[in-house]
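Chemist: pasting the sequence and the predicted coordinates here, then a few questions.
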Amino acid sequence: MNSPQAADLTPIIESLGIPQIQRHLFLCTDPTKPKCCPKEDSLTAWNYLKKRLQELGLDRPTELRPDCIFRTKADCLRVCTQGPILLVYPDGVWYRNAMPEVIEEIIQRHVLKGEVVAEYAIAQHPLPDPPPSPSV
């Protein structure tokens, strides 16, 4: 990150808490061509996820909680059934039927306690450990 372009982004990166991200939640929402669920359901799920992470103070690092949880809208996560689909990284857990009541359970059990919510999990494939950095 030594380039001038990257340096210009430093204040934004720091203000968002990107170095403190603990988990990143991807939600299939607001699709161009709804397949896994009605578009309205996906937007209801997205608005709930966004609101709850903010209410719980999980969306930005704080003095009491130095890490944070990021969320991103995904047009389609390619499962195309039993949606909305929610993906939790780096754990690599894929959840089905991610409507508000299920999202709340995922937040409380998975995000806060590290427990996979088996009733809604459809797949698990954690990110591999990164390869060692090459010696310079």
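Modeler: Yes, it's here. Numbering: from 1, shown residues only.
Chemist: going forward, measure contacts between C-alpha atoms and count neighbours the same way
Modeler: Will do.
Chemist: next up, the contacts around the residue most central in space within the chain.
Modeler: Most central in the chain under Cα atoms, centre = their mean is Leu25, positioned 0.8 Å from the mean C-alpha point. By Cα atoms under 8 Å, 6 or more residues apart in numbering, the contact set of Leu25 is 69-72, 86-89.
Chemist: and the longest helix seen in the chain, what does it pack against?
Modeler: Using DSSP state H to define each element, the chain has its longest helix at helix 39-55. Here helix 39-55 touches strand 68-74, helix 100-105, going by 3 or more Cα pairs under 8 Å, 6 or more residues apart in numbering; DSSP states H and E.
Chemist: coming back round to it: what's the spacing between the residue nearest to the centre of the chain and Ile12?
Modeler: Separation of Leu25 from Ile12 (Cα to Cα, to the nearest Å): 20 Å.
Chemist: one more structure, for comparison:
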Amino acid sequence: MPKPKVHFLICANQRPAGHPRSCCADKGAMNTLTAFGQRLQATQKFDTVMVSAVRSCLGPCSQGPIVAVYPDNVWYGNVDAEKAAKIFDSHVNEGMPVKEFMLQEGTF
């Protein structure tokens, strides 16, 4: 497999019950991951796109599910299945971020 041109990293961190911080897994991260996987399957871009679940915290838990896109270093928050499709298509087809879904500066 060649090096991917676009790599979507979806936070799927699961914290123990009662933990004081929220986690992306409890906010629907698996649905988000599935949506990205479905877009990858539908587009057949396996040679240029990679979708990965990240099992450790990516940081801004209150904004989860979090998606980071590399090599662009673009971060998104509150990504549901509908947003996932738009983010995927915009990065893969246009090479552009979806500004209205991006995390704001100072979120971390």
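Modeler: Received it, and whenever you're ready, just let me know what you need. Worth saying up front: this structure is predicted, and the values here are computed from it rather than measured.
Chemist: TM-score for this pair?
Modeler: Comparison of the two superposed chains (TM-score structural alignment, normalised by the length of the second structure) gives a TM-score of 0.80, and 99 aligned residues with a Cα RMSD of 1.9 Å.
Chemist: hmm, back to that, point out the most buried one among the helices and strands packed on helix 39-55 of the first structure.
Modeler: Among those, ranked by average contacts under mean count of other Cα atoms under 10 Å, first place goes to strand 68-74 (a mean of 19).
Chemist: which element is the residue nearest to the centre of the first structure on?
Modeler: If you go by DSSP states H and E, Leu25 of the first structure is part of strand 21-28.
Chemist: hang on, the earlier thing: so which of the helices and strands packed on helix 39-55 of the first structure gets nearest Ile21 of the first structure?
Modeler: Evaluated with Cα to Cα, those place strand 68-74 nearest to Ile21 of the first structure, the distance being 4.9 Å.
Chemist: and Pro60 of the second structure, what's its match in the first structure?
Modeler: The pairwise alignment with the first structure assigns Pro60 of the second structure to Val79, based on TM-score structural alignment.
Chemist: with Leu9 of the second structure instead?
Modeler: Aligned by TM-score structural alignment, Leu9 of the second structure pairs with Phe26 of the first structure.
Chemist: against Gln108 of the first structure, how distant is its match?
Modeler: 17 Å.
Chemist: and those two? Which one has more around it.
Modeler: Comparing Phe26 of the first structure with Gln108 by neighbour count (other Cα atoms under 10 Å), the higher total belongs to Phe26, at 21 against 14.
Chemist: isn't the more buried one up against Ala74?
Modeler: Yes. Counting by Cα atoms under 8 Å, Ala74 is a contact partner of Phe26 of the first structure at 6.1 Å.
Chemist: quick check, Gly64 of the second structure in contact with Asp80.
Modeler: No. Checked against Cα under 8 Å, the pair Gly64 of the second structure and Asp80 is beyond contact range at 9.3 Å.
Chemist: who touches both of those two?
Modeler: Here Gly64 of the second structure and Asp80 have Ala29 as joint contacts, going by Cα under 8 Å, 6+ apart.
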